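Colleague: Sequence and predicted model, in that order:
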Amino acid sequence: MRLLTICLVPIAAALLLPQLPAQAAVPNVAAIVNAASYASNGVAPGETVTVFGSMMGPDSFVSGQVGADGALSTELAGVRVWFDESPAPLVYVESSFLAAIVPGSTSGKSASTVQVEYLGNRSLPMVLPIMPSSPGIFTADSSGQGPAIALNQDGSLNSASNPAQAGSTIALWATGDGQTDPAQASGLSVGVQIGGVDSAASYAKTQGLLQINAQIPVGVVSGDAVPVQVQVGQAKSQRNVSVAVAAGTGAAGREWFVSPSGQGTAAGTESDPLDLATALAGAAGRIHPGDKIWLRGGTYRPPNPNGFNSTLAGTTGSPIVIRNYQSERATLDGKGSEITLSVNGGYVWFWGLEIMDSNTTRTTNQTGGVHPNAYGVGVYAPGVRFINNVVHDTAQGFSAYDASSDSVFYGNLSYYNGFVAPDRNHGHGFYMQNIAGTKLLQDNIVGDNADEGFQIYGSGGANVVGFRVFGNASYNSSSWPTPHYQYNFLVAGGALRKDIFFNQNYSFFDPAADAGLVDFGQYTPGQDITVTNSVFAGGYTGPDVSMQAGPVVFAGNKIYVHSSAVQQARLELGPGQNTNGWTWDTNQYFGKNLFFTGTTDGNTAQGVNLDFGGWKSATGFDKNSSFSGAPPSGAWIYVRRNEYESKRANVIIYNWNLSDSVAVDLSTVLTSGDSYVIQDAQNFYAPPVAAGTYSGSPVSIPMKNLAKAAPVGFTAPAHTGPLFGTFVVLAKRSGAQ
């Protein structure tokens, strides 16, 4: 791989520098990502990053220069990359892409302002969140997925034709471990999992690069593509990276089969399946960590009013996986139950399931949250993951509180959850709290829930700590039985509220409705929060940042509210709070030229409305931001590749020109010859809105005349198209219609 070669090039062997032009245009930076994984949720000190753009350097490729001290030069062919005026070591440069190492001077910061300089001209600033660690594993084809660059114990390249033996040691290369310059005496812990099993590992650092020596665990499953993942501190590397392990050298966990007609005394085989309640209870001690439970298609109903209760317990290295079999539609229907699924055992993964309530009674004459239908999912144990599930028409989609530390909610759809009471609508897509470790909410599509989309909220005795909220879409919260829009995202309250990263999320309300909210902080004082690279469209006001002591990072966001909305953005400081150490910049505002700044006691705000110039002057914010009174134009398209299933992705489209269809580049998801379908996330179980064989060209996704599923017991609210769309790209299975 080029990067590994370049990092080792001595100065005597460096390429000759090209003749530089007398003048250069202003560099344009499009994206800054982890050089190994292409992740863009923030960077860590010492991480090698790839910068994509244009006019950032010479037309020909130039590799880095290593000085006598062994360090890479910070200036190369007229190019420099600045992190808060600290120059970054450069690995290579070229006009449209370059690689640099995040300077150690970023350690301890919450954000850094980055600019690329070429021949004295600097790009517009880009603000990046600074993470304690952000690991990525280098892969053989440089895609960030597939076989890792790995050497077997004998020094040969690991591959399907040359697998490693169980018990032997392989070498991996990664970046983003959060190293500092000078190095700290004690860094973050480094761990490796191979095939879901913890591996004995050692590591060594060089500039921008981490070599990890990991032992293939005895007993790990064998195969050509055994998953491998690196963890540094609390952060894990990308998924869908693998190494090859020789057949016969490991042992896989047992596979179990479950069906709606299964029996508790069954063998648990495909021909003699268990029932679901028995499997979730461990099948009388027969199901163990590392096992996989396949759910056949059909409808599963709880055996009692308490709903399904999972007491299965895996381990951090050997979770138990419960998954639908070969994409069959396995439905848990909680009708008549208190809750559809309770999870009371840790380290269990639920994958590809439909969780719902078919009860058509969605109204109650009682106030106070008495629910007529079953709750969806309640998580009361650590290390649980919900992956690519569909939860709908329950009293509340996902609930997970302090006991469910280090849980992951990834790629799920959550819609039409909630119920109607005399006081108000109740029930959210997600209701989350946390105190220890982290909770990851990533790439979920959430819409049309009765009350709120994402409620990351705690009362005075609860906690909102350690949330990672990445790549989610939330639209039209509280749209039925009549639109009464509430919060798409609420991060607020709690006795303790801190360590929150909110990046690349997408909010939508119909801008003409002038209703709906997004709030970061409310009711009680919070500490640090980072809100970056997100889109907030529509609403009563734009985003409201309230009661945050900081440091706060609010940067790289796009915000549009209708000209008749109340305000474009709101800032409300609590008693004794100030904006020292905050970073609020590089945002794009559209629509309403009115910004609010003031104070609040947690309930009542006092302050002034200012135009954009007055806002910048009063706050010191948005030096490099822009405002336009016109609405946005064109199309904003976001393709989010799924980390758990290959050839799957979420697509979020803001179609400002109201085009009949939008052309979407799916080259990061599909390869030529792949058969695919595209499902409308607002009508997921209907026939696909597009299908075909991928040719490598952009794929047309329709945006008009889209049908929408209806909530159980009610008529469907309006589809968000053609202005906004949420879609899921899937590989078409052989034989599927």
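Modeller: All right, it came through fine. Numbers count the residues shown, from 1 in each chain.
Colleague: For the rest of this, base every contact and every neighbour count on C-alpha atoms.
Modeller: OK.
Colleague: Now the nearest residue to residue 231 once chain neighbours are set aside: which helix or strand?
Modeller: With CA to CA, 6 or more residues apart in numbering as the criterion, residue 231 has its nearest non-adjacent residue at 5.0 Å, and that residue is residue 191. Per DSSP states H and E: residue 191 is located in strand 190-194.
Colleague: Next one for the comparison:
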Amino acid sequence: MRRWRWWLLLCVCLAGLLWGGSRPGQAQSDLPWVTPFTPQRVLWVAPQGTGPGTLAEPASLAYVVKSARPGDLVWLLPGTYAGGEALYMLRDGTAEAPIVYRACPAAHVVLDGGVAFASAYTWFWGLDMTNVTDPGEVVGFIQTPDGPVKGGSALVNVKVPGTRLINNVVHDAVQSQSGIGGWDGGPGQVYYGNIVYGNGQNPETDRAPHGTYTQNNYAADGYKYFVHNIILDHAALCGEKCYNFHAHTQGAGTVSGYYLFQNVMANGRLAIGGANANLSPSDHHVVLQNYFYDMGKIQLGFRKPWQGLFAENYVARNSSATLTIWGAGETAFTPPGATIVRDNTFVYQDNWHYLDLYSMTTTGLLGSAPLRPGDLIDDNYYGEDVRVKYWVAEQTLSLKSLAAWTAQSQQDGNVLGFDGHSVVGPNPTASVVFALPNAYEPGRGHLAIYNWAGAAETLVDLAPILPPGSAFGLYDPQNLFGEPVLTGTFDGEPLAVPTPAEFQSYVVLPAVPDQAHVCDPDYARPGLAGYLVWPLLALAGSAVWAVARWLGGRG
């Protein structure tokens, strides 16, 4: 009887551990931009691979992208993978079983030339996406009815459902290409943890590249998620024509349903809105807990009203903001809800917080409509007094204080009046730090440091990212695969971090990355989930032996 119980328990434990449990290192979350992934098959590829796809005999990327199937996890070994046919993503995954291409832990994997996502439910994770071999050639791709062709407007073009770009670096696109082109084409697009900088290296052309250029149709596809990205330094390439983030259309496209959360953006503008020919408004937006520095202008709405939530953002060194909101009296569309701007911090805004406010309907002129009673702009902090250029109810006014702005907006139809409980106070003199953990990789995170103290070093608490005792490296986002700025072991106390500039962003990486063993030939086992099965068998054996002894002792 005891032997029967022992073998039954062994089977139950193995089944639970191997198929019912979560996978090591894979995030478990209810957040819509984080989905657990259980591979059904594991493959390895190498730049010169010719094998069947084991770790000992890796395949080529060109072979795998033509033969991949739903549920595949493809580990990319270090090296440079040339652009061209190998980077046409043509094999579909599914929502439950995507195809995942991931860089080996701590490896520098370069995709040289551009990527076109013509396949649904494909993830790219941890890759260096750039153009290094022919900086004079346009090497992006676009999808046509006859297949992908060269000439895309971005280094990475996405126009299919279920695409996820996770913890990649997208940089130095050429010939007026944007870094990421995230277009209509289906639900479920997620852009998480990416570093985007320095794209569009030909300012002599008329085209204006952006860090990210994107459109979305919320009614058809739901939210498009941009979360935990660092987007930097596009204004240096072509001035005000270039944007860090440009959700925009002046044609038949739609700009609705953008969800921006905990992104770090610096030195380039942000715009969400369009002058689309179909008159549709720009609505259902969420811009929450983002960290902005020297953006020039943040523009919400463009010749059509904007609706959404702009909340808990930290905004510094911006010259101005533009907000085009719904006015009362809309007849062409049913307004989707209130516009809410709350609990934001605006500091060091070039002597005052300067806002252009327009109220309109989709068919009316800018500034023609009175305000809606239920919109909310309140509980914000301003480091300088508010100056508002105010186009509302066919008035053009210049409001030169917070009190005047509140009174005038209440007079023109808003029940509470805008910013009635907001505060004007001093600009900070102590440094402000935000430490943002990565939801996909334990021990990885981003830092946004506002060095208002002007100190050579700033104390940073890494506890939101690392547990005490963790070895780590601190990296410049624009040199992620180079030498770390700082290394050490987090002891639970604030750490002195170099801050040579007024604003500094960093990437924190663990010294031993998540799933570090999967590309180690002395550890990993080729085949179906080999890198998981053997450790789990050992764990299962220990657990079964302990419980079996307990059962045996009970007789």
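Modeller: Structure's in. What do you need? All figures in this text were calculated on a predicted structure; none of them were measured in a lab.
Colleague: ok, back up a step: what's next to the strand holding residue 191 of the first structure, contact-wise?
Modeller: Strand 190-194 of the first structure is contacted from outside by 198-203, 214, 216-217, 220, 226-233, 317, using CA atoms under 8 Å, 6 or more residues apart in numbering.
Colleague: Any of those buried? List them.
Modeller: 198-199, 201, 214, 216-217, 220, 226-233, 317 (16 or more other CA atoms under 10 Å).
Colleague: Narrow those residues to those in strands?
Modeller: The members of those that map onto strands under DSSP state E are 198, 199, 201, 214, 226, 227, 228, 229, 230, 231, 232.
Colleague: Most widely separated two among the residues you listed?
Modeller: Using CA to CA, those reach their maximum pairwise distance at 226 and 232, which is 20.1 Å.
Colleague: which position in the second structure aligns with the residue nearest to residue 231 of the first structure?
Modeller: The alignment leaves residue 191 of the first structure without a partner in the second structure, by TM-score structural alignment.
Colleague: Can you check my assumption that residue 116 of the second structure lies in a strand?
Modeller: Yes. Assessed by DSSP: H, G, I helix; E, B strand; the rest coil, residue 116 of the second structure belongs to a strand.
Colleague: ok, it touching residue 86?
Modeller: No. The pair residue 116 of the second structure / residue 86 is not scored as a contact, 10.3 Å apart, by CA atoms under 8 Å.
Colleague: The two: which is more packed in?
Modeller: Taking neighbours as other CA atoms under 10 Å, residue 116 of the second structure and residue 86 compare with residue 116 leading, 27 against 18.
Colleague: what do we get in the first structure for that one?
Modeller: Using TM-score structural alignment, the equivalent of residue 116 of the second structure in the first structure is residue 342.
Colleague: For stretch 640-651 of the first structure, buried residues please.
Modeller: Using 16+ other CA under 10 Å as the test for burial, stretch 640-651 of the first structure gives 640, 641, 642, 643, 647, 648, 649, 650, 651.
Colleague: Need the counterpart of the fifth one in the second structure.
Modeller: Counting by TM-score structural alignment, residue 647 of the first structure lines up with residue 443 in the second structure.
Colleague: What's the match for residue 178 of the second structure in the first structure?
Modeller: Using TM-score structural alignment, the equivalent of residue 178 of the second structure in the first structure is residue 396.
Colleague: Regarding its match, which helix or strand does it belong to?
Modeller: Counting by DSSP H and E, residue 396 of the first structure is part of no helix or strand.
Colleague: List the buried residues for the longest helix anywhere in the first structure?
Modeller: Identified as the longest helix of the first structure according to DSSP state H is helix 612-619. For helix 612-619 of the first structure, burial by neighbour count (16+ other CA under 10 Å) applies to 612, 615, 616.
Colleague: export the ones in strands among the buried ones among the contacts of strand 190-194 of the first structure to JSON lines and tack on distance to residue 496 of the first structure?
Modeller: Converted to JSON lines, those look like this (distance: CA to CA, whole Å):
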{"residue": "198", "distance to residue 496 of the first structure": "32"}
{"residue": "199", "distance to residue 496 of the first structure": "35"}
{"residue": "201", "distance to residue 496 of the first structure": "35"}
{"residue": "214", "distance to residue 496 of the first structure": "38"}
{"residue": "226", "distance to residue 496 of the first structure": "40"}
{"residue": "227", "distance to residue 496 of the first structure": "36"}
{"residue": "228", "distance to residue 496 of the first structure": "35"}
{"residue": "229", "distance to residue 496 of the first structure": "31"}
{"residue": "230", "distance to residue 496 of the first structure": "30"}
{"residue": "231", "distance to residue 496 of the first structure": "26"}
{"residue": "232", "distance to residue 496 of the first structure": "25"}
